[in-house]
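>>> have a look at this prediction, sequence included:
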Amino acid sequence: MHDVVIVGGGPVGLFLACELRLAGCEVVVLERQPQPDTPWKALPLGMRGLNAGSVEAFYRRGMLSALGVEDDPHTSPRGLSHVAGMTMDHTKVTLTTLPTPALEGVRTSLEEVETVLSERADKLGVRIERGVVVDALAQDDDAVVARAGERVYRARWLVGCDGGRSAVRGLAGFEFAGTGPQLTGYTALTTIADPEKLNLGFTVTPQGMYLRTPIGGHIGLLDFDGGAYDRSQPPTREHLQAVLRRISGTDVTLTGVHLASTFTDRAMQATTYRRGRVLLAGDAAHIHSPLGGQGLNLGIGDAMNLGWKLAATVHGYAPGGLLDTYTTERHPVGARILDWSRAQVAVMRPGENAPALQGVLRDLLATGDGTTYVFERVSGLCNRYDVGSGHPLAGRDAPDFSLEDGTRLGELLQEGRGVLLDFRGALEQAARGWTGRIRRVAGPARDDLGLDAVLVRPDGVVAWAGEPGEFERAAGRWFGEPEAARQVALGA
């Protein structure tokens, strides 16, 4: 019997598999597609942006260099973000809440992300089976059974990472609630006879929005038809040209369409991310329009949050209720992203009031405060979990503290364990009970923010910061009882 079966071998499923295997869990990934390669994952159609939160996740697991990025992400942000088709000027961003967060966005592709994660999964010993379509699920108090034709997979836990049309979500009976579509979106690789008639980048018009990138004939369209065209019929050259002409207000000509697909702005979310021994992550748990490129980043955040909690549950040292904090922490984050997506659609929706609303937003983006607010939303830096502490750092993404020898916190988190930064050296005795779960590092930092110590969870979130006398309570809340007490409780 496996510890965990993951259904879905995309970036979220692979990231989660690596997290679980790093913690010593036995994992198998079941992916329905027989081959990983597809034009939809490669550039330009597979273009994606990793936000600050995702960059931190890759950095804290030592994978940035594999993505072609230096392993030090502490630089100024680049202009990878937009809101409602309006590009942000990142030079206006001012962040004062946390020192040296990873502000560097990374432009990449699904193909590259999956390649990096697949190679890591292979190195860690994750078993990946392709061409497997799960068609039945059953669970009891002890295990989950997944069936794929005649093949049977039995595990203690199962996680659905199988996308917006998740089979796991339906088979396990999750409720999926939200709002219906207002638009049909198109993404296509075309041949444009007269590309000079179209602006580069995002262009919002009275009829919708279009995107032209510098890569070949890659275009994107948002047509406010109530989602009527989505999957109703193939997007032909004639249809795409007609929509593009109407939205752009030009007589541009498409001489060929090589690949094309449609999507909508449905904004739906599972009401809980756990039912018994089945959990959801990524698009299986929430879907929304691709505006702002939040889907991949939201899913990576899910995997980073869930991995260590599920591993602790598998190994039997998780404190009571730890696994349920996955839903209580990540569900509100997903809900905010869905609302962010809805807000952008509202701004772009054609109508006599749209220009006024767009003008207000442009005015806000012309200010430092307005741009900083938007950047914090799209980067994930505004997230704060309730970790039971009122300290300003508690529940937030940890600053990348640099010790006197130059070692950074991000490097210390690569093992996937919690980290105790004991700046004053007062917690050696208290930390011994969690030696296998928390790595204690003693000594001063170049900037300790005036703190005695900081406890950081494996996902990089500050679990506690403050005076030494509060450490044991915080450690017990997130990492379970000290080992000696646990052995006594188990009758060892």
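Sure, I can see it.

>>> from here on, contacts and neighbour counts on C-alpha atoms
Fine.

>>> what about W40, how many neighbours?
Look at W40: counted by other CA atoms under 10 Å, it has 18 neighbours.

>>> that one touches S109, doesn't it?
No: between W40 and S109 there is no contact under CA atoms under 8 Å: 9.5 Å.

>>> F375 is in contact with L365, correct?
No: if you go by CA under 8 Å, L365 and F375 don't touch, sitting 10.1 Å apart.

>>> where exactly do the helices run in the chain?
Secondary structure of the chain by DSSP state H: the helices cover 11-22, 52-60, 110-124, 167-171, 237-248, 295-315, 325-348, 354-365, 368-379, 409-412, 428-431, 471-479, 483-489.

>>> hey, what's in contact with both of W40 and S109?
G46 (CA atoms under 8 Å, 6 or more residues apart in numbering).

>>> quick revisit: could you identify which of the helices of the chain is most buried?
Ranked by mean neighbour count under mean count of other CA atoms under 10 Å, the helices of the chain are led by helix 11-22, which reaches a mean of 27.

>>> structure two is appended below for comparative analysis:
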Amino acid sequence: MQTQSSNLQSSSPYDVVIAGAGPVGLFLACELRLAGLQVLVLEQSQDPHSALKQLPFGLRGLSIPTLEAFHRRGLLEDIEAAQRLASGAIKSAAHWMQQTRRPAGHFAGIQFYQDNIDVAKWPWRLPTPADAGVAVDMETLESVLAARASRLGVEIRRGFGVDAVAASDEDVTVQAAGETFRGRWLVGCDGGRSTVRKMRGFDFVGTDPEFTGYSVEVELADPDKLSLGRNYTPTGVYTYAQRGTIAMVDFDGGAFHRTEPITPEHVQKVLRRVSCTDVTITALRLAATWTDRAYQATTYRKGRVLLAGDSAHIHSPLGGQGLNLGLGDAMNLGWKLTAAIRGDAPADLLDTYSRERHPVGAQILDWSRAQVAIMRPTPSTRALQAIMRDLIETRDGASYFAERVRGVSLRYDPGGSHPLVGRSVPDFELLDGTTVGERLRTAKGLLLDFDARSPLQALASRWSGRIDYVADDARDRLGLSAVLVRPDGFVAWASDGAADEEEAAQAASRWFGESAARASA
């Protein structure tokens, strides 16, 4: 993939400084480099490797919006290739992949299954490589993204944790590891305890934890005393996989998280209480704690400083939503920040990042809280679980939960009357053999003109360099005549009849700024 050269002249050495070289920071860096921007990534950890990023604890499922984003940037093939190499290890690490029915996800551990999902409820979807379920470990995902970032020319400095931040109206100064760096913008992708967020005084509000969660790898003297899979008990929840891998939840109000060393004696005490057995631990190989604390920044932007990923929102890892939420932030922010730096963005374009992504984050936090509520070890909660199991086993129930968990229901509110506006664009297969996903790899907008109307071609030419015009029919156009697509793959305007060029022009102006012709007038 080639990068486009930037014609910007800046007094700052970098267009964007990103704090954090996790998946969100690396993916955002790749997005910015597609436009030729100068990007520096500062990462506190010297070594990117960690046992908690590897299997089994590093296993993550990728949602449909995440897979679509990777497909639209040509990353999905790399991730799938890396995933295939580890497929055997992934299957053994995920107890749910060994079931006879193909699971499609879960809500608070209550599974729903692929054979129960009614995809007819999703009329704006077409077959796409992004429909394939992909599970990947965090270390593999980070290595793929880091390799792509390096090929694109992103500068990554490890062992450079942010120590101080100063921002003006023109740029941001960052001190890290005794050095000073300047950028036109700073994006904090430095995790739930974000230094950038704290130093810039972002309000961070939410709900405190109800439990301490444990992820441990142990040797057991009597492993048969534990039941494989996910288990609800009168005192908590535990999931036991082969090879002594255990995840458990202790409803202690989060009291133990990061307060004391995690010892074998403590883990055994909690495991016995949660499992209601007298199981004995003979060795503790690996242990980490986590909670269901759910907090969110009230805004994702303050001046020239922005937040993405866990820096902007934290919640329990139940359901694996956090990684996908952060990668969605990066996909939404990348093209908008690029346009702001290029100087051709509408005045409020960058503010739409927080306006669009904050409600998505808030919804995920509530989704996480709802799962915690149904996991509490009380008789009333157990009764509610039984009702939920009945509902989730129905076709409508499984379809609803699949839509939420997979991210199919994601829709922004960019304005416009057509029901496709604000949704992810279907992966139309054009008659020339290409797909919309492939056409989006340059990170430009697209104007799909299925009827090859010359007025739409003229409209696209007014935004030359920002919108690619495609005059070709699709094998299944879903009754549409034309679609305007943002660089992140979300629909800005659509028509299913005679194309309204004026409405299309208004949408283009809203998302891509002044036309080139008007700007040069």
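Done, it's in. Every value quoted in this text rests on a predicted model; they were computed, and no experiment measured them.

>>> superposing both, give me the TM-score.
Here the superposed chains carry a TM-score of 0.95, computed using TM-score structural alignment, normalised by the length of the first structure; 482 aligned residues with a CA RMSD of 1.6 Å.

>>> so which of the helices of the first structure comes closest to V132 of the first structure?
helix 167-171 (12.1 Å; CA to CA).

>>> average gap between the closest one and the second structure?
Superposed on the second structure, helix 167-171 of the first structure shows a mean distance to its aligned partners of 0.3 Å (mean CA distance after the TM-score superposition for the first structure).

>>> read off where that helix ends up in the second structure.
Under TM-score structural alignment, the match for helix 167-171 of the first structure in the second structure covers residues 195-199.

>>> stretch 47-58 of the first structure too?
Going by TM-score structural alignment, stretch 47-58 of the first structure sits over residues 59-70 in the second structure.

>>> go on, stretch 305-316 of the first structure?
Using TM-score structural alignment, stretch 305-316 of the first structure lines up with residues 332-343 of the second structure.

>>> now swap in stretch 328-337 of the first structure and tell me
Against the second structure, stretch 328-337 of the first structure falls on residues 355-364 (TM-score structural alignment).

>>> with the first structure overlaid, how far apart is that stretch on average?
Looks like 0.3 Å for stretch 355-364 of the second structure (mean CA distance after the TM-score superposition for the first structure).

>>> ditto for stretch 323-335 of the second structure
Stretch 323-335 of the second structure versus its aligned partner: 0.3 Å mean (mean CA distance after the TM-score superposition for the first structure).

>>> which other residues reach that stretch?
With contact meaning CA under 8 Å, 6+ apart, stretch 323-335 of the second structure is reached by 23-25, 27-28, 31-32, 60, 62-63, 65-66, 69, 308-310, 350, 353, 357, 360-361, 443, 487-488.

>>> any idea how far E411 of the first structure is from the residue nearest to S166 of the first structure when sequence neighbours are not counted?
Leaving aside its chain neighbours, S166 of the first structure sits nearest to A284 (5.2 Å; criterion: CA to CA, 6 or more residues apart in numbering). Per CA to CA, to the nearest Å, A284 of the first structure is found 31 Å from E411 of the first structure.

>>> same thing with R120 of the first structure?
Taken as CA to CA, the span from R120 of the first structure to E411 of the first structure is 17 Å.

>>> cool, R439 of the first structure as well?
Separation of R439 of the first structure from E411 of the first structure (CA to CA): 12 Å.

>>> ok, G68 of the first structure next?
G68 of the first structure is 18 Å from E411 of the first structure, by CA to CA.

>>> which residues touch the closest residue to D162 of the first structure other than its chain neighbours?
Computed as CA to CA, 6+ apart, the closest residue to D162 of the first structure that is not its neighbour in sequence is G8, at 4.2 Å. Taking CA under 8 Å, 6+ apart, we find G8 of the first structure in contact with V29, L30, E31, R32, G160, C161, D162, G163.
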